[in-house]
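sequence-free structure coming up:
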């Protein structure tokens, strides 16, 4: 039998384990043109929370009583498709199943000799691609500028900070523990860090950590931290809206300060980013990230949870900040 994880409830507020249900189905068999895949590593990401809601977005919501899905690294166990051979490893958007069939559409082969398989869900996967492409498209980083990053110890944020250092910027990160601040500085090369859980005045904390103001703010959390960054933004500043994890479990949309005056007076560019809009650029981006990785210019951190049965809990743990770097489940 084949194990599957279905979404059975649409959560209000923070998701619970009861929103997921483990089921079994017959082991799949391939037809002509298909491949049989065995999941090896499954990515759990904050954006999946939005897909649990039945609302219009940039990607369709999950169906109830149907499998969840995310980016997965899988091994080809059998093939009747000339583009894939038994023993190949691939990554792509796949179901939360131990085994599944695919026609190969949307799958990319990966080389386990160039990097660990789990890296293709993080630094060489959608998180690394998000960091690299968004900075190239929106940030226009210049040497000597100050780059402020929230969610800075996470998979996207830590990559953003390292690219900022490659570009010659002063990089300041925001995270939720002193341990994460140490990780940012010691492993990822950030110049300064702010523990938002230890400050009652984020505007003042950002001002102190960024004495020359903020030229580029990379936002992964939204809410009050975004407010603080905008209160310290420089003339012609750029804000990249990549995520808003502080709001994902809100039962009602909170109302915050009105920032239109700042945006106008400082002629600030504030732009949202979806990596899926830039699929044609993935190849070149992965090549650059892989080169930096091999040269030791960037590194990555992973929190690896083992066991298919632990996927839902690993997903919930993201919202408690229990991950350092990319959260991945090893099957």
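Okay, I see it. The shown structure was predicted, so the numbers you read here are calculated from the model rather than taken from an experiment. Numbering: from 1, shown residues only.

every contact and neighbour count from this point should use C-alpha atoms.
Fine.

quick one: the residue lying closest to residue 103 once chain neighbours are set aside from residue 161, how far?
Spatial nearest neighbour of residue 103, chain neighbours left out: residue 34 (4.4 Å); criterion: C-alpha to C-alpha, 6 or more residues apart in numbering. Between residue 34 and residue 161 the computed distance is 40 Å (C-alpha to C-alpha, to the nearest Å).

which ones are touching the nearest residue to residue 41 once chain neighbours are set aside?
Spatial nearest neighbour of residue 41, chain neighbours left out: residue 330 (4.6 Å); criterion: C-alpha to C-alpha, 6+ apart. By C-alpha atoms under 8 Å, 6 or more residues apart in numbering, the contact set of residue 330 is 40, 41, 42, 304, 305, 306, 307, 308.

repeat the analysis, applying 7 Å as the threshold.
If you count contacts by C-alpha atoms under 7 Å, 6 or more residues apart in numbering, residue 330 has them with 40, 41, 42, 304, 305, 306, 307.

neighbouring contacts of the strand or helix carrying residue 171?
Assessed by DSSP states H and E, residue 171 sits inside strand 170-175. Strand 170-175 is contacted from outside by 144-153, 161, 164-165, 181, 190-196, using C-alpha under 7 Å, 6+ apart.

take a look at this one as well, against the first:
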């Protein structure tokens, strides 16, 4: 491949979002593939991940948000996220062979120029992209390193149809949970969670107070809380929690996906006396920081569970880079299931 003459297509931020994130905030632009250096590889991307964290990155004024974990996007910037692709050019010192299937961090474009040292070579060409690009490893690390599942535990997973939650409920079951309860936004997703993912009960927004729904779904209380949402869902689950309950906090979608003002501030009112009297533990957890060494363990474990037929890797796939902005719009609106991928 003559890298400097190949036309690339990339998804760029066209203008900042001030409210709901829409496909029109982004544009697919043609540009040249950058000239690779000796330690670079050129990758033809085959899949890349669409993450709702982009909602915060694309917000006007994101650069002023203290503690933002991702680089803020400016108009004209190309988006980036985890991707899998085939190496079609390899620099003399890159250490990665042409034809290798690799994972890297420069999705949202058809071709990527990546340092060989920043690529992970995947052993099998028949890889399920959802295993590597999905957040199963985040859920697995949280349920093995962030908290411990005891045999027969009742586990509550908020946002149970999302990229993390759709895996967390299944993983909790395999680790010994006796009853798994989830939350979601629509009856359609609730039905899918119960019939496809094996949730024992699902509570939904708009179907009455969440605390009343949780009391019905967990008459014997909750032992483990896996929270991605915050707000009312977190406070309600703590109110229904048993003595010694363990809570691992993985996100705060009430803040990240706020249609008026995405932010890192996620205030919630909790009953501190109940947390003390019940001897509960609450832990914030980031798989990339607290358990980065768990990724390989997750890959091997999910392969074993897949062979046994006891777990699936839910994903929603959009085909073609032109569909990527729509995929992001729908993901941020909470209308999709599992990890969201774009296939090129």
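Nice, I can see it. What you see is a predicted model, and the numbers here were worked out from it, not measured in a lab.

show me what counts as buried in the longest helix along the second structure.
Scanning the second structure for the helix with the most residues, using DSSP state H, yields helix 295-308. Neighbour-count burial for helix 295-308 of the second structure, counted by 16 or more other C-alpha atoms under 10 Å, picks out 295, 298, 302.

check stretch 128-146 of the first structure too.
128-135, 138-139, 141, 145-146.

same check on stretch 28-35 of the first structure?
Buried residues in stretch 28-35 of the first structure (16+ other C-alpha under 10 Å): 30, 34, 35.

and the residues you listed as CSV, adding distance to residue 86 of the first structure?
Listed next are these as CSV, based on distance: C-alpha to C-alpha, whole Å:
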residue, distance to residue 86 of the first structure
30, 13
34, 12
35, 9
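
now check the first structure for the residue matching residue 216 of the second structure.
Alignment note (TM-score structural alignment): residue 216 of the second structure maps to residue 208 of the first structure.

and that match, what element?
helix 202-209.

and that helix, what does it pack against?
For helix 202-209 of the first structure, the packing partners by 3 or more C-alpha pairs under 7 Å, 6 or more residues apart in numbering; DSSP states H and E come out as helix 223-230.

and the helix it packs on, what does it pack against?
Going by 3+ C-alpha pairs under 7 Å, 6+ apart, helix 223-230 of the first structure lies up against helix 202-209.

quick one: the helix it packs on to helix 223-230, angle?
40 degrees (axes from the mean of the first three to the mean of the last three C-alpha atoms, to 10 degrees).

so which bits of helix 202-209 of the first structure are buried?
For helix 202-209 of the first structure, by 16+ other C-alpha under 10 Å, it's 202, 203, 205, 206, 207, 209.

related to what we said a few turns ago, which of the buried residues of stretch 28-35 of the first structure fall within strands?
Residues of these located in strands (DSSP state E): residue 35.

which one of the buried residues of stretch 28-35 of the first structure is nearest to residue 217 of the first structure?
residue 35 (42.9 Å; C-alpha to C-alpha).

that closest one -> the second structure?
Under TM-score structural alignment, residue 35 of the first structure pairs with residue 41 in the second structure.

give the contact list for that match.
Going by C-alpha under 7 Å, 6+ apart, the list of residues near residue 41 of the second structure reads 87, 89, 90, 91, 94, 113, 114, 115, 116.
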